Every structure is written in structure tokens, then in C-alpha cells.
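In: Predicted model and sequence follow; I will ask about them next.
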Amino acid sequence: MPMLDMPIEELKEYMGINPCPEDFDEYWARALKELETVDPSVEYIPSNFKVPYADCFDMYFTGVRGARVHAKCLKPKNVQKKHPAIIMFHGYRGNSGDWVEKLPYVAMGFTVVAMDCRGQGGLSEDVGNNVGTTYGGHIIRGLEGSPDDLMFRHIFLDTAELAKIVMNMEDVDANRVGVTGYSQGGALTIACAALEPRIKKIAPVYPFLSDYKRVWQMDLAKDAYEELNYYFRFFDPLHEKEDQVFTKLGYIDVKNLAKYIKSDVLFTATLLDNICPPSTQFAIYNRLTSTKKLRVYNDFGHENLPRTNDDIFKYMSSL
């Protein structure tokens, strides 16, 4: 079998090497308290995209620090009782995608909500002294200041806030909500379920934002992780702050959040992934303590995976 990383036997035991800050639990408890003070001021704007069996809306809510966050929201028509919902998160620098991609779930009677991450390729704001997109650099955004100002802290909190909004919808059964996404979307799936433990099912695919130090050791701080390389080259060329940097990144390392998850998990990993290395994926999976199932693509990297969307659809259809 081709091998980019560790042998599969070692991957199944690997727990990660990036540090977890000593006050990690207090950090996220404090973050969730901040989120509780936010008035989401949810707004629904009817979309120009029309289909006979769904109502489609551009949805906006206010996240921490005042950003207006956008999501596509699709609701099935003529459903008389409370129904399940699925939340979708996109890859790094991307957006919530096309309306039509969500319709199979709506046809099954699901509400579907797909979020644009603040400042990336969609309509959500990055309010760090500017309005609109900032596109990239979000891993290291805030790294020089307080860990409470890390950009991905805010994005992780957006996922939890969105989940609460969906669960509070009058027509949604709060006990039947699932979350899924690829790459960054997989990481946000983990973060969402960790910070909103009522989520019933999750299906992350080759998740991003995990075990940063391992990515660095493998010389894969490029592509999606390239800003780690930029940071050291421009701001710490002698690596005098290396331990401090990786420890601070530990606050937004999703492998450290995995312990909070209570939902059922369908986890998809790829063994030739040179964007999100296999060991960084397994560092998340091996820390999950809830009911979980692993799907492994031995011959695939960070790419389209045959049958994955079908399997996730079948998995979520039983919500």
C-alpha cells in the first residue's frame, strides 16, 4: 500500500503532538459565556432561487465581536410536523456553495443550513477593522495578541451559534440535527459538535485545523497550512517563539476539542492526503469517545471521494 505518513497500525494509535494549553477547558468555557451575551438578530431574506418544494432564504445572524454571518437556509414546504435538520460547512477560503447541492436533503424533509465562514469566499463579514473578505491567513490571525482574539475562535463560536439557531427553529426537531463538511468543513463539524453537544450526528471528512506541529514536522505547512510557514519566516525566523506559537494554536486545534463530542460520528480519512496529513486526521478520531465509525480511503488524498456523499446522505437520512 502506498504510504505518505505512518503505517495504518500506528495511525490508529496516534494521539497528536501539538500541545494543549493547560487552561484549554477554561478558555472554551469563557468563550461560550461570551457567546451567551450575543443577540443573534436573525434575519431571513427570500432568495431568488425558487423550487416548488422548498423555501429558500439568505439568512444572517450576528456572531461574537459583531460580525454579520451569512448562511443559506432551505426549508421543506408542506411539512406538518417537526423535522430534522442538517448543517453544512465549507472548505478553507470557500463558501456555502450552490443552492441546488442542498436539495436532496430538502426533498427528504430536512431543513438545510450552510454557513459562509466570516471573511472567506462567501458573504459573511470579517470585522477586524475592515468589512468584507480577508480570504486567508485565518489560522494565524490573532496569534500575536490574546488567544481570545484568535480568528478561528470566533469562527468556531459561529458554528455553535448557528446550531443553536437551527435547534430553536419552530419547525425543527432539536434532537435530530446533523452536521457535515469536508476539510475546513470537517474541522468546523468537529468544533460545532464539541461546543454544542446536543448535535445528534456528525460526518467530518478529512478534517483540517488539527495537530499543527505535526503538519510542520512533515514539511506540509503549505497549501491550506501555508500561513504557518509564512509566520515563522517573517515573524520568528529563528523559531525563538516556536513552543509559544504551537501552544497558542492548541486553543484552536480541533483534536483538543474532540473530547467534548457526544454525537454519533461517521469519520472519513484519507491516507495519501498531503493537505491534511493522515496522522492529523487520526489524532482527532482517536480522541473521540462517543459512538464512532471510521471510513478509510487508502489510495486517495485531498480530493473527491467516491461514495462519500452517498454514504453521508444515507447516514443522515435516519435522523
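Out: Structure received.
In: Please count neighbours and contacts with C-alpha atoms only from this point.
Out: Noted.
In: list the contacts for the residue nearest to the spatial centre of the chain?
Out: Among the residues of the chain, the one closest to the centroid is Leu188, at 1.0 Å (CA atoms, centre = their mean). Applying CA atoms under 8 Å, 6 or more residues apart in numbering to Leu188 gives the contacts Phe89, Phe156, Thr159, Gly181.
In: doesn't Asp58 make contact with Lys75?
Out: No - with contact defined as CA atoms under 8 Å, Lys75 does not reach Asp58; the gap is 11.6 Å.
In: Looking at these two, which one has more neighbours?
Out: Lys75 (24 against 17; other CA atoms under 10 Å).
In: ok so the more buried one is a strand residue?
Out: Yes - assigned with DSSP: H, G, I helix; E, B strand; the rest coil, Lys75 falls within a strand.
In: Find the nearest non-adjacent residue to it, please.
Out: Leaving aside its chain neighbours, Lys75 sits nearest to Thr111 (4.6 Å; criterion: CA to CA, 6 or more residues apart in numbering).
In: and the one you found, how many neighbours?
Out: Neighbour tally, Thr111, other CA under 10 Å: 28.
In: Quick check: it touching Ile86?
Out: Yes - applying CA under 8 Å, one finds Thr111 in contact with Ile86, separated by 6.4 Å.
In: so what sits against both of those two?
Out: Tyr105.
In: Run a quick neighbour tally on the nearest residue to Met115 once chain neighbours are set aside.
Out: Excluding its sequence neighbours, the residue lying closest to Met115 (CA to CA, 6+ apart) is Ala71, at 4.1 Å. Look at Ala71: counted by other CA under 10 Å, it has 26 neighbours.
In: you'd agree Ala71 is in a strand?
Out: Yes - checked against three-state DSSP, Ala71 lies within a strand.
In: which residues touch it?
Out: Asp58, Met59, Tyr60, Ser96, Val113, Ala114, Met115, Asp116.
In: go with 6 Å
Out: Contact partners of Ala71, counting by CA atoms under 6 Å, 6 or more residues apart in numbering, are Met59, Ala114, Met115, Asp116.
In: for those residues, which one is nearest Lys292?
Out: Ala114 (23.7 Å; CA to CA).
In: next SSE after the helix or strand where that closest one lies?
Out: Using DSSP states H and E, Ala114 falls within strand 111-115. Next helix or strand after strand 111-115 toward the C-terminus (DSSP H and E): helix 151-167.
In: Which residue comes closest to Gly301 once chain neighbours are left out?
Out: Asp273 (3.7 Å).
In: so that neighbour makes contact with Asp299?
Out: No - look at Asp273 against Asp299 with CA atoms under 6 Å: they stay out of range, at 9.2 Å.
In: Pasting the second one now:
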Amino acid sequence: MPRFDLPLTELQQFSPDIREPADFDAFWGATIAEARGWDAAPRIVRVDTPFTLVDVFDVTFPGFAGDPVKAWLTVPAGATGSLPAIVEYQGYGGGRGLPGDRLGWAAAGYAHLSMDTRGQGSMWGSGGETPDPHGAGPAASGFLTRGIDDPAGYYYRRVFTDAVRAVDAARSLPQIDADRVSVTGTSQGGGIAIAAAALSAGLVAVMPDVPFLCHFERAVGFTDADPYQEVVRYLSVHRGADERVFETLSYFDGANMAKRADAAALYSVALMDTVCPPSTVFAAYNRHPAAKQIEVYTHNGHEGGQAYQWDAQARFLAPLV
């Protein structure tokens, strides 16, 4: 795939007008306050694994509407507390997988909380275990149009709330220093991380890798790749619903979330990425008000930097914690 988006020099200055509802902050303030009303402590159970250099715990915490959300906590073996922590969110269709699926952060001396994504976990990887018990109206296949008639019932309202509650849960765990928590994720996980950083005060860092869920109105009309094409398919059937759909999506747009994040940021973007086009990533990155960096992979698609990006994240984070 050749480069298809704006030149890098233009991307670095890309600052489009983004639809933003007047009650954005009130909507999210009420949503998170309601979720925090379910104040049950996370349940944490150590699990047996073949790994001798890490300890793994099965964590269940209350998410949106108090629904139980699963996560794996992985820490260096024998760790007793005060560790810096990474909360990680999953790519589209994936789940938390098996205990020990992701060992890099624990091997680097961090506590790593890997959150399941409700209703997902059956498209790739090793599976997920968190159901989404809330219904929705008519939708195209996938997750992007579930409940899209109304922001209150939209699927990602529940997911973003779970993400904030994962940060809350991490801060309450005995192995973790509550003042040294960061968030990360790739693709969908990157978009969720941006939302978590916007809606959780005092994070050390946010590290969105080739993030999804940014500048919806450009993405939907710009790329012919899924998952954004789910919205196209929905609108091709629900003719004339554009205004309602994009109004709902504006409450969840990473570009609107990014401007509210106070954590230091390390983004990544791939200039041949048709899944999350570069201009949609820069639309969020350029709005981020705190100290920030972006890794640019000039000849990569949606795979981005992979291990190179993890190494960049570890080096970025080390002096901050």
C-alpha cells in the first residue's frame, strides 16, 4: 500500500474542526460518578502458571453499572508493593487472553494489569471472559454501531467506563503505587487508553499505539477498511441517519478525549495504515495539551512498530516513574 494520506509535514500541523457536544464533560462526569458508586473492592486471586519469574493474579473489578470485568495482573515474582503500573487495553476483537500472555512489562519491573474488553475476545488471540449484558438496537456486524442511536446506550460508553474503573482498581491493589499508573493499548486499545487518560486524573503517561476511535467523521469517509466500514454499512442501510450517528460518536472521539488528558503522551502512527489513517491519529495527537512525543513508522501499515514501539514505550516511561 503506498502512502495515501497527507504528507508528514502537513500531518504534523493537522488541526481540523472536530464536532464536540456542549454537554461532553457533563455526560462523562455523570457516567463516571455513577460507575464509581459501585464501590466493591476488586477481587484478586493468584493463579498457577508455569512461570517462575512472575506472579499472575486473576482480577475482577466492577465496571460500567457494576458489571464484573476481568483482568490479569502480572508482577515480578515475590513483589509486595509500590510498583509502577501499566494498565493495558486490547485491540479490536481481542480479549485478555491467557495468564502470562504478556510478560514484557513485568519483566521490566512493572505491575501490568491487562483488561478484558466486554463482549469481545473471539476474533483473535487467546480469548476473553467478560460478557456485555446490556442490549442495543439495530447494528451492523461488529461493535462500532452497537447502540449508536444514543450516546447513553452506545457500546463504547460501557467500554470507556470499564477502562477508567480499571485504573481505579489498579490504584487500589496492594502491589501497585497509586501515584505511578500509566495506560497503553494498540489500535482499539490505544483509543481506549486516550479515553482513560482523559477521564482519569493524575496518570503518569498515556501511550496510544496506532490508535483507533479518533476523528470519526474523517475516518468513516476516508478509509475502506474495517472497523470504520461498519459505520458505512450501517449508514448505507439507515439512510439519512448521519447527523444522529456522528453526534453520538462525538462523545467518544479520541480527538475530543485527547485535549482533556493531563498525562505525558507517547503516540505512534504508521504512514501506510489504512485501518487507522495517519490523519486521524494526528487529529488526536495534535490536540494533546501535555508533554508529548510521537513515533512515526514511515513504511508500515496497521502493525506499526510492534516490538520497536514497546521498546520506545519502555524507554519513554523509565524516567517518568
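Out: Thanks, I have the structure now. Everything quoted here is computed from the prediction, not taken from an experiment.
In: And the TM-score between them?
Out: After superposition, the two chains reach a TM-score (TM-score structural alignment, normalised by the length of structure 1) of 0.90; 311 aligned residues with a CA RMSD of 2.2 Å.
In: Grab the longest strand from structure 2 for me.
Out: Among the segments of structure 2 that qualify as a strand by DSSP state E, the longest is strand 176-186.
In: how about it, aligned to which bit of structure 1?
Out: Counting by TM-score structural alignment, strand 176-186 of structure 2 lines up with residues 172-182 of structure 1.
In: average offset between that stretch and structure 2?
Out: On superposition with structure 2, the mean distance recorded for stretch 172-182 of structure 1 (mean CA distance after the TM-score superposition for structure 1) is 1.3 Å.
In: can you pull the buried residues of that stretch?
Out: For stretch 172-182 of structure 1, burial by neighbour count (16 or more other CA atoms under 10 Å) applies to Val172, Asp173, Ala174, Arg176, Val177, Gly178, Val179, Thr180, Gly181, Tyr182.
In: ok, and the most crowded of the contacts of Leu188 of structure 1?
Out: Among these, Phe89 has more neighbours than the rest - 29 neighbours, counting by other CA under 10 Å.
In: host element of the nearest residue to it once chain neighbours are set aside?
Out: Nearest residue to Phe89 of structure 1 in three dimensions, chain neighbours excluded: Gly185, at 4.3 Å (CA to CA, 6+ apart). Assigned by DSSP H and E, Gly185 of structure 1 falls within helix 184-195.
In: same deal with Val106 of structure 1?
Out: helix 103-107.
In: so how far is that helix off the chain centroid?
Out: 22 Å (CA atoms, centre = their mean, to the nearest Å).
In: Could you tell me how many residues sit around the residue nearest to Leu74 of structure 1 when sequence neighbours are not counted?
Out: Excluding the flanking residues, the one nearest Leu74 of structure 1 by CA to CA, 6+ apart is Cys56, at 4.5 Å. A count of nearby residues for Cys56 of structure 1, using other CA under 10 Å, gives 23.
In: Equivalent analysis for Lys77 of structure 1, please.
Out: Count around Lys77 of structure 1 with other CA under 10 Å applied: 15.
In: Contact partners for it?
Out: Tyr53, Ala54.
In: returning to what we had before: do you know how far the residue nearest to Met115 of structure 1 is from Leu143 of structure 1?
Out: 27 Å (CA to CA, to the nearest Å).
In: And for Pro52 of structure 1?
Out: 47 Å.
In: What of Glu26 of structure 1?
Out: Glu26 of structure 1 is 19 Å from Leu143 of structure 1, by CA to CA.
In: which of those two has more neighbours?
Out: Leu143 (19 against 11).
In: just to revisit the earlier point, can you show me which of the contacts of Ala71 of structure 1 carry over to structure 2?
Out: Of those, the ones still in contact in structure 2 (both residues aligned by TM-score structural alignment, their matches' CA atoms under 6 Å) are Met59, Ala114, Met115, Asp116.
In: Not counting sequence-adjacent ones, nearest residue to the first one?
Out: The shortest distance from Met59 of structure 1 to any residue other than its chain neighbours is 4.6 Å, reached at Tyr44 (CA to CA, 6+ apart).
In: Can I take it that the one you found is in a helix?
Out: No - Tyr44 of structure 1 is assigned strand when assessed by three-state DSSP, not a helix.
In: Show me what it aligns to in structure 2.
Out: Per TM-score structural alignment, Tyr44 of structure 1 is aligned with Ile44.
In: Hmm, that match is touching Val59, no?
Out: Yes - between Ile44 of structure 2 and Val59 there is a contact at 4.5 Å, judged by CA under 6 Å.
In: of these two, who's got more company?
Out: Val59 (23 against 16).
In: how close does the one helix or strand the more buried one maps to sit to structure 1?
Out: Per DSSP H and E: Val59 of structure 2 is located in strand 54-62. Taking mean CA distance after the TM-score superposition for structure 1, the mean distance separating strand 54-62 of structure 2 from the aligned residues in structure 1 is 1.7 Å.
In: Next, the angle from that strand to strand 111-115.
Out: Using axes from the mean of the first three to the mean of the last three CA atoms, to 10 degrees, one finds that strand 54-62 of structure 2 and strand 111-115 are set 50 degrees apart in direction.
In: Give me the residues contacting strand 54-62 of structure 2.
Out: Contacts of strand 54-62 of structure 2 (CA under 6 Å, 6+ apart): 42-47, 68-77.
In: Just want the angle from it to helix 155-172.
Out: Using the same axes, to 10 degrees: strand 54-62 of structure 2 against helix 155-172 is 130 degrees.
In: how distant is strand 54-62 of structure 2 from the center of its chain?
Out: 19 Å.
In: Ok, stretch 282-295 of structure 1 next?
Out: On CA atoms, centre = their mean, the centre of stretch 282-295 of structure 1 falls 16 Å from that of its chain.
In: gap between the two ends of that stretch?
Out: 11 Å.
In: Contact partners for Ala195 of structure 2?
Out: Met257.
In: counterpart of it in structure 1?
Out: Checking TM-score structural alignment: Ala195 of structure 2 goes with Ala191.
In: what's the distance between that match and Ser317 of structure 1?
Out: 22 Å.
In: And Tyr206 of structure 1, by the same measure?
Out: 21 Å.
In: Neighbour count: these two, which is higher?
Out: Tyr206 (28 against 15).
In: what sits against the more buried one?
Out: The contact partners of Tyr206 of structure 1, by CA under 6 Å, 6+ apart, come to Ser183, Thr268, Ala269.
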